[in-house]
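Visitor: fold the stuff below for me.
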Amino acid sequence: MSQERVQTDKNIRLCEQIATEYTSEHTYAKDDVYDCDNMAQDVWNMLKAKGINSRIAVGNFESAEGGRIANGTGAQKSSDAGHLGEIEVPSRTYKSMNVSNSKAIDSFNHAWVLAEVSPGSWLAIECTGGYVVYSDENEKYYQGLTFSNPKNYRSFLSLYRDWKIKALDYETEKSYYDELVKPYNNASYSEQVAMRSGIEIAQRILYEKEKAFLKTDSELNALLKYG
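Guide: Predicted coordinates:
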């Protein structure tokens, strides 16, 4: 057996051990203060302390109640029992934010950890149940967004909330401005002179809303790209 394979198996066993020990000391309560987000960040930190690179992942587990995430089936004991997976990093999954992938992100309802047990090969850890999940068991664990550390994950949550607020603010202001411009464009010169002050004020407000949105949009897209 090669040295690389020996190290991979060692890392897998360590991931299983950390998952089991962590769950024995922490209770997962859905919608409670101590939820999957907190647990994933804890396990990420424990893996880091052991020298294993990992990422915090978030995605959509719509049918979680009837699956392994809920029933806590025991972890498999060696890499022979399942396949390690590759993950879609943010730069390939979300090149930029828009309405369509915003809706996808809104559907995300779970967080877990992906551990790099060998270069380019990842193993999912279900932190709320205390077990590992191979890619051929549930491919959803190898999809979604991933973040290199808890700080970036928390920054994403904050930026994304801010992004949605500013996007709605900008869209509302733009709709209002567009409604003002329609009668202005069809008005006579004298009527336009009377309306111009209001149009200019609305235009300045729209510009400020757009600038604020684009700043947050740029920050969020950079974070999504590099994780």
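
Visitor: from here on, just use CA atoms for contacts and neighbour counts.
Guide: OK.

Visitor: mind listing the strands for this protein?
Guide: 54-59, 110-118, 121-126, 131-133, 145-147 (DSSP state E).

Visitor: so what's the gap between the fourth one and the chain middle?
Guide: By that I understand strand 131-133. Put simply, strand 131-133 sits 20 Å off its chain's centre (CA atoms, centre = their mean, to the nearest Å).

Visitor: against residue 105, how distant is the most centrally placed residue in the chain?
Guide: Nearest to the mean C-alpha position of the chain, counting by CA atoms, centre = their mean, stands residue 145 at 4.2 Å. To residue 105, residue 145 is 9 Å away according to CA to CA, to the nearest Å.

Visitor: and the closest residue to residue 147 other than its chain neighbours, how many neighbours?
Guide: Residue nearest to residue 147 in three dimensions, not counting chain neighbours: residue 227, with 4.4 Å by CA to CA, 6 or more residues apart in numbering. Neighbour count for residue 227, taken as other CA atoms under 10 Å: 19.

Visitor: which one is residue 21 nearest to, not counting chain neighbours?
Guide: residue 130 is the one closest to residue 21 (CA to CA, 6+ apart), at 7.5 Å.

Visitor: as TSV, the strands of the chain with distance to residue 207 would be great.
Guide: Compiled in TSV, the strands of the chain are given as follows (distance: least, CA to CA, whole Å):
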stretch	distance to residue 207
strand 54-59	34
strand 110-118	37
strand 121-126	45
strand 131-133	48
strand 145-147	31
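
Visitor: one more, for comparison:
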Amino acid sequence: MTMMMHENKVLIMNIKNIVIILFIISISCIGCVEYNESKTIQSTPPESYEAPTSTPTARPTLTETQTKIITIEEILDDYRQNHVYMSDNIFDCDNMAQDVWNIFKAKGINSKLVLGNVDHFGPLTLDDCNHVWLLVEVLPNEWLAVETTGGFVVYKEDNDKYYEGYYFSNPKNYREFVDLYEDYTYQYADYKNEWEYYNQLVKIYNNANYYEQIQLKGALDVTKNNLEIKERRFSETLIKIETILEYG
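Guide: This next block holds a predicted model:
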């Protein structure tokens, strides 16, 4: 009896040990599976993406004209900020135009001075002119008006008067024209005064008697000679002006 009880106890203990061992093994197996699955998940390579088949859109290329206009506007802006000629609150437009012409020339940009009137309608004469600006060659024989006093470009569709006037290829020719025109204005006025004086003498001479005419004859001849000299002088100046205006 005692022997059987002892054997039963041993059997029960063995069973308990087996259960404990199986439990430990099962726990160990579960941990390994979870660990392995975790490792598998972490080692999975990231999802791949296909490279785009279309190339990015390139920035638009500026045309030669657009590039030159940008350069022109930059020059105008710089000049406007650093040069202002004024006299009695009036911009000195012709000096400003000549300055900018020289800047363009230094940068290899072709331009010409224009004398005109941007508000005038009808045939333009020299007496109508009151302003000076530039025409700049942006392409061969294609010109863009540049308002050098205001510091901006003017397209023909905005004001076509900027594309009309008297043209000068360089400041030297323009200054020569200005000097000649001042001379012409003075010479013509002097001629007109002499002409009026001569006509008065003619009237007096025609109404005078014989003896008075003898006395007036000398003065009349001198005045007539002066009139011819003054007419020839202003006519020669006018020819020079017309030549400059024709060839710029």
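
Visitor: counterpart of the residue nearest to the centre of the first structure over in the second structure?
Guide: In the second structure, residue 145 of the first structure lines up with residue 166, judged by TM-score structural alignment.

Visitor: residue contacts, its match?
Guide: Contact analysis of residue 166 of the second structure by CA atoms under 8 Å, 6 or more residues apart in numbering lists 114, 115, 116, 245, 248.

Visitor: kindly report the same for residue 191 of the first structure.
Guide: By CA under 8 Å, 6+ apart, the residues touching residue 191 of the first structure are residue 184.

Visitor: which residues touch the residue of the first structure positioned farthest from its centre?
Guide: Here the centre of the first structure is the reference, and by CA atoms, centre = their mean the most remote residue is residue 190, at 53.3 Å. Going by CA under 8 Å, 6+ apart, residue 190 of the first structure touches no other residue.

Visitor: ok, which pair from the contacts of residue 166 of the second structure is furthest apart?
Guide: Spatial extent of those (CA to CA) is set by the pair 116 and 248 at 13.9 Å.

Visitor: leaving out the residues flanking it, which one is nearest to the counterpart of residue 183 of the second structure in the first structure?
Guide: Applying TM-score structural alignment, one finds that residue 183 of the second structure aligns to residue 162 in the first structure. Once flanking residues are discounted, residue 162 of the first structure sits nearest to residue 216: 7.3 Å by CA to CA, 6+ apart.

Visitor: what's the answer for residue 180 of the first structure, then?
Guide: Nearest residue to residue 180 of the first structure, sequence neighbours excluded (CA to CA, 6+ apart): residue 199, at 6.9 Å.

Visitor: trace that neighbour over to the second structure, please.
Guide: Here residue 199 of the first structure is matched to residue 220 in the second structure, going by TM-score structural alignment.

Visitor: so who does that match touch?
Guide: Going by CA under 8 Å, 6+ apart, residue 220 of the second structure touches 198, 201, 202.

Visitor: and the gap between it and residue 190 of the second structure?
Guide: Relative to residue 190 of the second structure, residue 220 of the second structure is positioned 17 Å away (CA to CA).

Visitor: then residue 243 of the second structure?
Guide: 23 Å.

Visitor: now for residue 194 of the second structure: what does it line up with in the first structure?
Guide: Match for residue 194 of the second structure (TM-score structural alignment): residue 173.

Visitor: from residue 174 of the first structure, how far off is the nearest residue to that match once chain neighbours are set aside?
Guide: Once flanking residues are discounted, residue 173 of the first structure sits nearest to residue 206: 5.9 Å by CA to CA, 6+ apart. Computed as CA to CA, the residue 206 of the first structure to residue 174 of the first structure distance reads 6 Å.

Visitor: how about residue 27 of the first structure?
Guide: Residue 27 of the first structure is 47 Å from residue 174 of the first structure, by CA to CA.

Visitor: need the contact list for residue 10 of the second structure.
Guide: Residues near residue 10 of the second structure by CA under 8 Å, 6+ apart: none.

Visitor: that one matches what in the first structure?
Guide: By TM-score structural alignment, residue 10 of the second structure lines up with nothing at all.

Visitor: what about residue 10 of the second structure, which helix or strand?
Guide: Residue 10 of the second structure belongs to helix 2-42 when assigned by DSSP states H and E.

Visitor: mind checking how far that helix is from the chain centre?
Guide: Centroid separation for helix 2-42 of the second structure versus its chain: 92 Å, with CA atoms, centre = their mean.

Visitor: out of the contacts of residue 166 of the second structure, who's the most crowded?
Guide: When neighbours are counted by other CA under 10 Å, residue 114 leads the contacts of residue 166 of the second structure with 26 neighbours.

Visitor: good, we can wrap up now.
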